[in-house]
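Asks: I would like the atomic coordinates for the input below:
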Amino acid sequence: MTHVVLENCIRCKYTDCVEVCPVDCFYEGETMLAIHPDECIDCGVCVPECPAEAIVPDSEPFDPVWLDINRQYASQWPNITQKKTPAVDADAMNGAPGKYGQFFSPEPGTGD
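Replies: The predicted structure is shown next:
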């Protein structure tokens, strides 16, 4: 079992979740975060911390492509364990539709 970061993280990139993760399984891309599914212990403490409600357990219904995206990019992006300032337009982008096609970037973030 794991938790999965979904599309709504894109261009919001709140990092409240990374501070509470006991196993440091978050990885930072240029426009979003990812959870490494092999590192997540399914504790769920990150879920209520996400202002964008962009984290779900893999037992909930969601587009399964997001599990693949998390797995792929968590293996490529740097680990992040400390809270950072969210994206400049995070509040405006929270809940915006179609963010993956317009704003997703495979480029890594800066990590810690």
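
Asks: could you use CA atoms for every contact and neighbour count after this?
Replies: Noted.

Asks: the spatially most central residue of the chain: what's its closest spatial neighbour, skipping adjacent residues?
Replies: The centroid of the chain falls nearest to residue 33 when counting by C-alpha atoms, centre = their mean (3.2 Å). Closest residue to residue 33 apart from its sequence neighbours, by C-alpha to C-alpha, 6 or more residues apart in numbering: residue 27 at 5.6 Å.

Asks: OK, contacts around the one you found?
Replies: With contacts defined as C-alpha atoms under 8 Å, 6 or more residues apart in numbering, residue 27 is in contact with 33-36, 73-74, 77-80, 111.

Asks: here is a second sequence; please produce its structure as well for comparison:
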Amino acid sequence: MPFVVTENCIKCKYTDCVEVCPVDCFHEGPNFLVIDPDECIDCTLCEPECPIGAIYAEDDVPAGQEGFVALNAELSKEWPVITTRKDPPADAAEWEGKPDKLPLLER
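Replies: Alright, predicted model coming up:
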């Protein structure tokens, strides 16, 4: 069961999670990260590294965010792999925990 990056990552894009991933399954878009479900080995290392709680096991994705399972699978095929931590956007803290950010996702 792969892990999934959910809505809270949009416009926050903290990358603490990518450095602990042993199989390089994270992919980076303009303002969001995704996990490739075909590469994820369910090691659980990334989940506690996310400072804003945006990563969940596929079976534990919060209600209303189930669409992020398919979105992670789709975008991981389009976006490049990211393996090293980067600084978050300057305004990341302002976006933490805000609801309804899906329309702000940049592809």
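
Asks: and the residue of the first structure positioned farthest from its centre, how close does it get to residue 38 of the first structure?
Replies: Going by C-alpha atoms, centre = their mean, the residue of the first structure most distant from its centre is residue 92, 17.6 Å out. According to C-alpha to C-alpha, to the nearest Å, residue 92 of the first structure stands 32 Å off from residue 38 of the first structure.

Asks: one step back: my guess is the residue nearest to the centre of the first structure meets residue 5, correct?
Replies: Yes: using C-alpha atoms under 8 Å, residue 33 of the first structure makes contact with residue 5 at a distance of 6.8 Å.

Asks: what segments of the first structure are helices?
Replies: Along the first structure, the segments classed as helices by DSSP state H run 16-20, 65-74, 90-93, 99-103.

Asks: so where is the shortest one in the second structure?
Replies: Using TM-score structural alignment, the residues of the second structure aligned to helix 90-93 of the first structure are 92-95.

Asks: list the contacts of the closest residue to residue 29 of the second structure other than its chain neighbours.
Replies: The spatially closest residue to residue 29 of the second structure, leaving aside those adjacent along the chain, is residue 79, at 5.9 Å (C-alpha to C-alpha, 6+ apart). The neighbours of residue 79 of the second structure, taking C-alpha under 8 Å, 6+ apart as the test, are 27-29.
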